[in-house]
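Enquirer: okay, sequence plus prediction incoming.
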Amino acid sequence: MTERDSSVGTLVSSIVGDVQTLARQEIALAREEIKEELSTARDAAVKLGIAAAVLSIGGILLTVFLSLAIADLFDWPTWAGFGLVGLVFAIIGGVLLFLGKKDIDKIQPMPQKTIDTMKENVEWIKDRTTSDRT
């Protein structure tokens, strides 16, 4: 083995080592970025949860206010105001439930386009491998 061959081997070995180091550093960087993103997502989820709770309380209080205001405005008994508001909410909830169920029925649990594409790829590969043999 000549000196030139050993220097080429050393150079290749050094390049492989550098590539491995670079890959490790890229993986470590990706991990850190993911940790930061998860931390941000967690903080956002906490804020959204608190906001949902506060908005729910506000919605309940506004519903009580609306029910009492309707009863007072039309000089109805209190139960009639609550009944009317409850009926409106029930109708809105029923419509949203119907629309949501309709959307859920459209969901396909299997990614059909991907499955079809994969089948086409398999067929193409089979055709290529069988035509290469002949």
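Expert: Cool, the structure landed. Residues are numbered from 1 along each chain as shown.

Enquirer: alpha carbons only for contacts and neighbour counts from here, please
Expert: Noted.

Enquirer: which residue lies nearest the spatial centre of this protein?
Expert: residue 41 (11.5 Å; Cα atoms, centre = their mean).

Enquirer: how close does it sit to residue 126?
Expert: Distance, residue 41 to residue 126, using Cα to Cα, to the nearest Å: 44 Å.

Enquirer: sorry, back to before: who does the one helix or strand the residue nearest to the centre of the chain maps to touch, helix- and strand-wise?
Expert: Under DSSP states H and E, the secondary-structure element containing residue 41 is helix 3-73. Here helix 3-73 touches helix 78-106, going by 3 or more Cα pairs under 8 Å, 6 or more residues apart in numbering; DSSP states H and E.

Enquirer: quick check: angle from the helix it packs on to helix 3-73?
Expert: Interaxial angle of helix 78-106 relative to helix 3-73 (axes from the mean of the first three to the mean of the last three Cα atoms, to 10 degrees): 150 degrees.

Enquirer: here comes the other one, which I'd like you to weigh against the first:
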Amino acid sequence: MNDTTPRHIGVVTLLGGILEDLQTLMRQEAQLLRDEFRLELSKTGRAASGFGIGILCAAIAALFLLLMLVHGLTVWAGLSLWASYGVVGGLLAGLSVVCLVRAQSMAGRVHLMPRRSLFAIKENVQWIKERVTYKRI
């Protein structure tokens, strides 16, 4: 009985160490996942605020340029004011459709899930499965 007791304690200690290492690894992977997600979220926020300010300034500038274009068409082309507004509005509607279609295409390429962290977790799970299966055989 004395021969099996130290070996039993060694196996229990070894399994306990493995489980502790596994817990540490999972905590580290979870932290990596959180950090990567926060980084991507932060980059998204900075990009969105830059786009917002740029779009606001562009919209104000575009408004003044469009008013200039409408009144220019009235003078240069001899169109009535309402017809000039119709021409400019129609051109803008066509441009907006093109922009929206392109934006929808680009939105399809956005990845909100952090792929590198998920890949690392999958590798770790696969490694653990291989080790557990190997020990059973």
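Expert: That came in fine, so what should we check first? Bear in mind that the values here come from a model prediction, so they are computed numbers and not experimental data.

Enquirer: report the TM-score for the pair.
Expert: TM-score for the superposed chains, counting by TM-score structural alignment, normalised by the length of the first structure: 0.58, backed by 95 aligned residues with a Cα RMSD of 2.5 Å.

Enquirer: which position in the second structure aligns with the residue nearest to the centre of the first structure?
Expert: In the second structure, the position corresponding to residue 41 of the first structure is occupied by residue 44, as judged by TM-score structural alignment.

Enquirer: where's its match relative to residue 69 of the second structure, distance?
Expert: If you measure residue 44 of the second structure against residue 69 of the second structure using Cα to Cα, the figure is 35 Å.

Enquirer: so how far is residue 79 of the first structure from residue 91 of the first structure?
Expert: When distance is defined by Cα to Cα, residue 91 of the first structure is 18 Å away from residue 79 of the first structure.

Enquirer: what's the neighbour count on residue 2 of the first structure?
Expert: The number of residues packed near residue 2 of the first structure is 6, by other Cα atoms under 10 Å.

Enquirer: quick one, what contacts the alignment partner in the second structure of it?
Expert: In the second structure, the residue paired with residue 2 of the first structure is residue 5, using TM-score structural alignment. For residue 5 of the second structure, the set of contacting residues under the criterion of Cα atoms under 8 Å, 6 or more residues apart in numbering is empty.

Enquirer: mean shift between the helix holding residue 41 of the first structure and the second structure?
Expert: Its matched residues in the second structure lie on average 1.0 Å from helix 3-73 of the first structure after superposition (mean Cα distance after the TM-score superposition for the first structure).

Enquirer: tell me how far that helix is from the chain's mean position?
Expert: Its chain's C-alpha centre and that of helix 3-73 of the first structure lie 12 Å apart, by Cα atoms, centre = their mean, to the nearest Å.

Enquirer: and if you look at stretch 92-105 of the second structure?
Expert: Its chain's C-alpha centre lies 22 Å from the corresponding centre of stretch 92-105 of the second structure when counted by Cα atoms, centre = their mean.

Enquirer: same check, this time on stretch 127-134 of the first structure
Expert: Its chain's C-alpha centre lies 42 Å from the corresponding centre of stretch 127-134 of the first structure when counted by Cα atoms, centre = their mean.

Enquirer: and for stretch 75-84 of the second structure?
Expert: Relative to its parent chain, stretch 75-84 of the second structure has a centroid offset of 47 Å by Cα atoms, centre = their mean.

Enquirer: stretch 124-134 of the first structure now?
Expert: Computed by Cα atoms, centre = their mean, the separation of stretch 124-134 of the first structure from the middle of its chain amounts to 40 Å.

Enquirer: in it, what's buried?
Expert: Neighbour counts over stretch 124-134 of the first structure (16 or more other Cα atoms under 10 Å) mark no residue as buried.

Enquirer: and what of stretch 60-78 of the second structure?
Expert: Applying a neighbour-count criterion of 16+ other Cα under 10 Å, one finds 66, 69-71, 73-74 buried in stretch 60-78 of the second structure.
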